[in-house]
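Visitor: can you look at this prediction? I've put the sequence above it.
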Amino acid sequence: MPAETVATFEPAGGAALDASNPFAAPSALPYGLPDFAAVGVEHLRPAVAAGMAAQRAEWEAVATDERMPDVANTLEAIERSGTLLRRVMTVFHTLASSVGGDEIHAVETEVAPRLAAHGDTFWLDRRIFDRLESLANAAPLLDLDAETAWLLHTYRKNFQRAGIRLADAQHEQLRALNGRIVTLETEFSQRVVKAMEVGVVRVEDPAELAGLDEGTVAALARNAADRAGSTLAMPGGGHLVPLMLPTQQPLLARASHRGLRARLLEASVTRGTGVDAASDTRAVLLELARLRAERAQLLGYAHHAAYVVEDGTAASADVVGEMLARLAAPAARNATREAAELQEVLDADPTVPDGTRLAPSDWTYYAERLRKERLSFDDTVLRPYLELDRVLTEGVFYTAGKLFGLTFHERDDLAGYADDVRVWEVLEADGTGVGLFVGDFYARPGKRGGAWMHNLVDQSHLLGQRPVVVNNLNITPPPPGMPTLLTWDEVRTCFHEFGHALHGLFSDVRYPSLSGTSVPRDFVEYPSQVNEMWMAHPDVVARFARHHVTGEPLPAELLDKVLSAGTYGQGFATTEYLGAALLDQAWHQVGPDQVPTEPTEVEAFEREALDRAGVGLELVPPRYRSTYFNHTFGGGYDAGYYSYIWSEVLDADTVEWFAEQAQDGDGGLNRAAGTRFREALLSRGYSQDPLASFRELRGRDAVIDPLLVRRGLTD
């Protein structure tokens, strides 16, 4: 019997993990879904310690094995190691990102550098690397299958990128850098969450809520009520507008009170800049940028961006820069033209004094006015037709059924980590279980902003595991008894994140480290962006876009206007995205001595970088300013935020491929096309070069032209 299934787990070199700890044995729930109801904060520290100790013992057994290296005693042994630690960390990361709270964050702060040191124990072990090198030298005689050969290649590459060839003294320097970097990333993420919590906008005068529908006003009142007794409590009730992670806030498009819009955007863009000392991120991000640059130079790279891009599908940081530059000029030109149009709309607004200039906080409001004028619709008209449950069942799940034959069965008997988290079992057309899909759709205090997908269980034939994947959104919860009505962009987010979920659910690989979305950052967004195409498919949108009270479909003329909106507003959308992507590159294409030293210099660094790139438009602030840019300073997308537009090149090309697979005018929404996309790409994980998977699907390399047309960036 494996050690981790007995009553008491005995990690080598550490105290026994008590049998009462829920991590002492694998979860008995279907598909290995963690038993969140059994987990308390007090269980995390001892389980992490036991998991690290056990994995170190497993690594030591590989390093000291006296047998000739082979697949079983080296590669598979490494892949099997850390089973307990994986169980713990998937739960830990889920609670830290989706629940939060001071207790969880305290443990996270304590554990983060220890985990970094734990990783260094493996990646800087020359004994293990030598075994991999010996295995590589013997590979021609071993007749390795393609996936195993790729795994061996990946490990050898990652050992070298981790600094295995450095001298011992440099290893010690590297360990110190890695520990401090991960500590800073953790602190930055926690401060960003804190900034969203304290940055809420208080509304005492109901007149400021003009333009907002009844459901939204009720939700804002509930936000205030939920904070009764806290430092954010409002005497006499009132309303609180929460902050979302990006710069642009959803209410900016609907609030007609100009003063509220100005206060809301000001609260958004000043997060982390010192307006609240506990959530000031400037010193953290400066030290982080400097230490990343130091580490890159220690590893032999010109800067951190060069280090990151080497592990992606882009050829170099120069290639990334050339692509972003190619897009920046036409995007800024289009945004400037859009600004002139919006100024005309503002000039015609009788509630605004003559001579008023368009402000950044006015943009999305008057863009919605212009959209309504030109296309005769806005999100206020659409929202009653976009109810969350229907979007899921008749939109997202329906599409997956048409393309792949999947069915979804909600499991009320399976609990998540919060009351409003839901679980579905996903079945093949023949009834075979695929895995579990977990939906966490609502914002809550302590949850980090934005939307993301993560795995609770990685698919692996070696470990006999089927996938459990989570989609996380941050939709403002409605008052009790009221429906959750979405914006068109929130519908897009539902489809986008489910594209990630499909990538995880369809994984069909042997090794867990190659499973699902474990692909380069500049490829991982590609399948999710492709999945967005189906939200606008006539058959799909006709099913999910129905009035939440009457069940009437979205009127045909309104649907036509939605689907024909095309490139409207793409100047703004592309420019604000490029602003963030170029800031990310600017912070990570410098040497240690080029990083500013004073927090007050952050804003000037930003301004100079944006102006130099040609996207420093006052009216179009970047999607994320540096001080709340969690993608890049919280870790995960550092020097990799370009990935979204890089992946969109593949996405736009693939949309054309689906159109070529159409049957009887279905636009490619058929099982034959879905099966091909699943087999050639979604199932492969990182078991081969991702661009080889794309070429297998498309028959050639991607071209950028479809993207330029989509975003209106052609001359």
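Guide: That came through, no problem. Since the model is a prediction, treat every value here as computed from it, not as a measurement.
Visitor: can we go C-alpha only for contacts and neighbour counts from here?
Guide: Noted.
Visitor: that's a strand at residue 474, yeah?
Guide: Yes: assessed with DSSP: H, G, I helix; E, B strand; the rest coil, residue 474 lies in a strand.
Visitor: could you report the neighbour count for the nearest residue to it once chain neighbours are set aside?
Guide: In this structure, residue 474 finds its nearest non-sequential neighbour in residue 443, 4.1 Å apart by CA to CA, 6 or more residues apart in numbering. By the measure other CA atoms under 10 Å, the count of residues near residue 443 is 21.
Visitor: then this one, side by side with the first:
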Amino acid sequence: MKKVIPLLALALMVMACNNSKEKENTKQTEDQMDQTENPLLSESTLPYGAPDFSKIKDEHFKPAMLEGIEQQKKAVEAIANSEEEPTFENTVLALEKSGELLNRTSQVFYALAGANTNETLQTVEEEMAPKFAAQKDMIYLNDKLFKRFKTLHDKKESLNLDPESLKLLEEYYEDFEIAGANLSSEDKEKLKQYNETIATLTTKFGKTLLDANNAGAVTFTNKEDLAGVDEDFLKSKENKDGPGWKIPLQNTTQQPLLQSMQNRASREKLFKAAWHRADHGANDTRDLIKQLVEVRAQKAKLLGFNNYAEWSLQKTMAKTPENVNAFFGKLIPAATAKAQMEADEIQEMINSKGEDFTLEPWDWNYYAEMVRKKKYDLDEDQIKPYFELNNVLEKGVFYAAQKLYGITYKPRTDIPTYHEDVKVYELFEEDGEPLGLFYTDYFSRPSKSGGAWMDNFVTQSKLYNKKPVIYNVCNYPKPANGEPALLTYDEVETMFHEFGHALHGFFADQQYPSLSGTSVARDFVEFPSQFNENWALYPEILKNYALHYKTGEPIPQALIDKIKNSGTFNQGYSLTENLAASNLDMQWHTISSDKKIDDVNAFEKEALHNTKLDVVHAVPPRYRSTYFSHIFAGGYAAGYYSYSWTEMLHHDAFNWFETHGGLTRENGQRFRDMVLSKGNTMNLEEMYKDWRGSDPKIGPMLKARGLK
């Protein structure tokens, strides 16, 4: 995923905090320090302005961000109170430039808060979040400032602006209106309270869920309980605090280990630990959910909308909840029907083994793997030796980028990182021109949030003469010392996916950082990343990187054929679990402001039932509400549908490539020039149609999923 966080139009990161206010007796010296001692207060001297983690300390972040807030406040006040007639330069451009320090610092801070947090960073995150929410309101609920933007917007046709500058003006103006600039003074004060509360609750949710994931790790002390699990994996999970093996939880409902665990009781134990991780004790997130959806609904009503989804979807491709639900309607019947067929096959497999039980969610992956082996003679253990992490990255992901876009790379061991697992590469254009820096952080650890994402340390912009510095974060199991990191095919696709986001950022060619690269609607931002997954199995790419980690032999054609033939296997399950999560998101965010939710679990059950996404008992949602960090801690509230929406785009786009010669430099350059380099400088529907030659069609997606 692209890590989407609510942003100020100038890319100010707005996060959230817990309910506690900053203590009144916090000493001033904790918030301030000699500027000469804080490396964040000046631009880094490292290549590309990359953050100098050899100098940055946890205690530097808060005073730097506070200073950034003060600098921006002064700049905004000067713009708003100016007696000069508003112009693009003294109003729009001035606001765009007002948050440079704050943005630069917060980009680094939130990278660490997501990928390598600790108690100090969590405390800072909690303390700063309401300040960021207030900062956003200081800008977008400023009457004088909005008046200047409205003056310019009303006469925009006579300003003779270049297309990107006009787009920047329009984006800011829409952001003002969406944020509530037209509200009365009294209602603006209410809105500020709502925004602060939302900020408070979302960060509290994220912190609580991280604690729940860590606390939910399951310890097995009897090795027989882990029969079938890879020995190298077990070595890496030996319990440091006592006997046995400690199995950490992935952020999703299903856990990767369930595919290989032979002991049914162990599977049930691990599954239920994941299912119930955040609905008991100190890590219970249900009250946070109830409060969040309630205040979001109240905010939407104040802004003149029937529900939060209506308000949130304004600048997306889908536009309305009705359009999202209509899109669901085209997929749910086919997905659940396919999932039921898959469930029947799995039940037959269970019965054929002489077992006498009904298929449950914790059985699915284990017996589905048996079905796959039987139908396609394909065993995941046959595949993994060919997917060694470094080969996948350098000879697969980078190689595909070279073939399509001419991109080359070299490792940079001289750039400081925030963790020993992080590696840095410098990327170059085909002619040798530097493109930017790329950081990889692939292994899971307790200090890292679940999932996978991309974001920027430095955002491309011609305004500041900046090239991009981008990172990818994943949560692959870390192998024991000296052992290779062997990936499943899903993990291979994830690596291609996240680098697709990175390419979207690297190819940015914008004047203004607010419009640069991945600063697009949620239901478009996942399109370049999902599209890039297609090259993982492309013959020329696959044969280059799928090399046996011991022998160096390329993956046999027979095994490639098996992978391809099994491509539509389990797709009913996969799509149904995603649609279930997307539906939960939309149901939570179409609640009206006068509806109170008493029981989160009951609401979840009813939501799935009403949309017929519970018809296959053994297919749970990819995320339960209680650990759905995308929508309750990230920026995907009323937006998780975008993964399926952009899946439609990426299959339709790959269909174009297949009918136009496939993997060629010409095709890659055209895609870069017309899509990947455009950022948010034009209407996204028009951008896609200009490149594709037509509106996207859902047929290629259904075909790829084996649903037609």
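Guide: Arrived safely. Just so it is clear, the model here is predicted, and its values are computed rather than measured.
Visitor: where does the TM-score land?
Guide: After superposition, the two chains reach a TM-score of 0.94 (TM-score structural alignment, normalised by the length of the second structure), with 677 aligned residues with a CA RMSD of 1.2 Å.
Visitor: and the residue nearest to residue 474 of the first structure, how far from residue 472 of the first structure?
Guide: For residue 443 of the first structure, the distance to residue 472 of the first structure equals 9 Å [CA to CA, to the nearest Å].
Visitor: quick one: what's aligned to residue 282 of the first structure in the second structure?
Guide: Mapped onto the second structure by TM-score structural alignment, residue 282 of the first structure lines up with residue 286.
Visitor: who's in contact with that match?
Guide: Going by CA atoms under 8 Å, 6 or more residues apart in numbering, residue 286 of the second structure touches 278-279, 600, 626.
Visitor: among these, which ones are in helices?
Guide: Among those, the members falling in helices (DSSP state H) are residue 600.
Visitor: now the two most distant members of the contacts of residue 286 of the second structure.
Guide: 278 and 600 (11.8 Å; CA to CA).
Visitor: more neighbours: the two, which one.
Guide: The neighbour comparison of residue 278 of the second structure against residue 600 (other CA under 10 Å) goes to residue 278, with 26 against 18.
Visitor: excluding chain neighbours, what is closest to the more buried one?
Guide: residue 284 (4.7 Å).
Visitor: could you check how far the residue nearest to residue 474 of the first structure is from residue 477 of the first structure?
Guide: As defined by CA to CA, residue 443 of the first structure lies at a distance of 7 Å from residue 477 of the first structure.
Visitor: could I get the full set of helices for the stretch 151-300 of the second structure?
Guide: For the stretch 151-300 of the second structure, the helices defined by DSSP state H, counting those that start in this stretch occupy 163-179, 185-215, 231-236, 264-275, 286-302.
Visitor: and the angle from the fourth one to helix 185-215?
Guide: Taking axes from the mean of the first three to the mean of the last three CA atoms, to 10 degrees, one finds helix 264-275 of the second structure and helix 185-215 inclined to each other by 160 degrees.
Visitor: now swap in the last one and tell me
Guide: Interaxial angle of helix 286-302 of the second structure relative to helix 185-215 (the same axes, to 10 degrees): 150 degrees.
Visitor: in space, what's closest to residue 674 of the second structure - neighbours in sequence excluded?
Guide: residue 691 (6.0 Å).
Visitor: then residue 369 of the second structure?
Guide: Distance criterion CA to CA, 6+ apart; nearest residue to residue 369 of the second structure, sequence neighbours excluded, is residue 259 at 6.7 Å.
Visitor: quick one: map that neighbour onto the first structure.
Guide: The equivalent of residue 259 of the second structure in the first structure is residue 253 (alignment by TM-score structural alignment).
Visitor: count the residues that sit near its match.
Guide: Counted with other CA under 10 Å, the neighbours of residue 253 of the first structure add up to 23.
Visitor: go on, the one 5 residues further on?
Guide: By the other CA under 10 Å criterion, the neighbourhood of residue 258 of the first structure contains 18 residues.
Visitor: what do we get in the first structure for residue 88 of the second structure?
Guide: Residue 88 of the second structure maps onto residue 71 in the first structure, by TM-score structural alignment.
Visitor: measure residue 689 of the second structure to residue 314 of the second structure for me?
Guide: Here the criterion is CA to CA. By it, residue 689 of the second structure lies 20 Å from residue 314 of the second structure.
Visitor: residue 417 of the first structure is in contact with residue 37, isn't it?
Guide: Yes: between residue 417 of the first structure and residue 37 there is a contact under CA atoms under 8 Å: 7.0 Å.
Visitor: neighbour count winner among these two?
Guide: Neighbours of residue 417 of the first structure and residue 37, each counted by other CA under 10 Å, are more numerous for residue 417; the result is 18 against 11.
Visitor: measure the alignment partner in the second structure of that one to residue 474 of the second structure for me?
Guide: In the second structure, the residue paired with residue 417 of the first structure according to TM-score structural alignment is residue 418. According to CA to CA, residue 418 of the second structure stands 15 Å off from residue 474 of the second structure.
Visitor: what do you get for residue 66 of the second structure?
Guide: The gap separating residue 66 of the second structure from residue 474 of the second structure is 30 Å, by CA to CA.
Visitor: repeat that for residue 422 of the second structure.
Guide: Using CA to CA, we find residue 422 of the second structure at a distance of 11 Å from residue 474 of the second structure.
Visitor: between those two, what contacts are shared?
Guide: 441-442.
Visitor: more crowded one of these two?
Guide: Using other CA under 10 Å as the criterion, residue 422 of the second structure and residue 474 rank with residue 474 on top: 23 against 16.
Visitor: contacting residues around that one?
Guide: Counting by CA under 8 Å, 6+ apart, residue 474 of the second structure makes contact with 441-444, 451-453, 495.
Visitor: cheers, nothing more for now.
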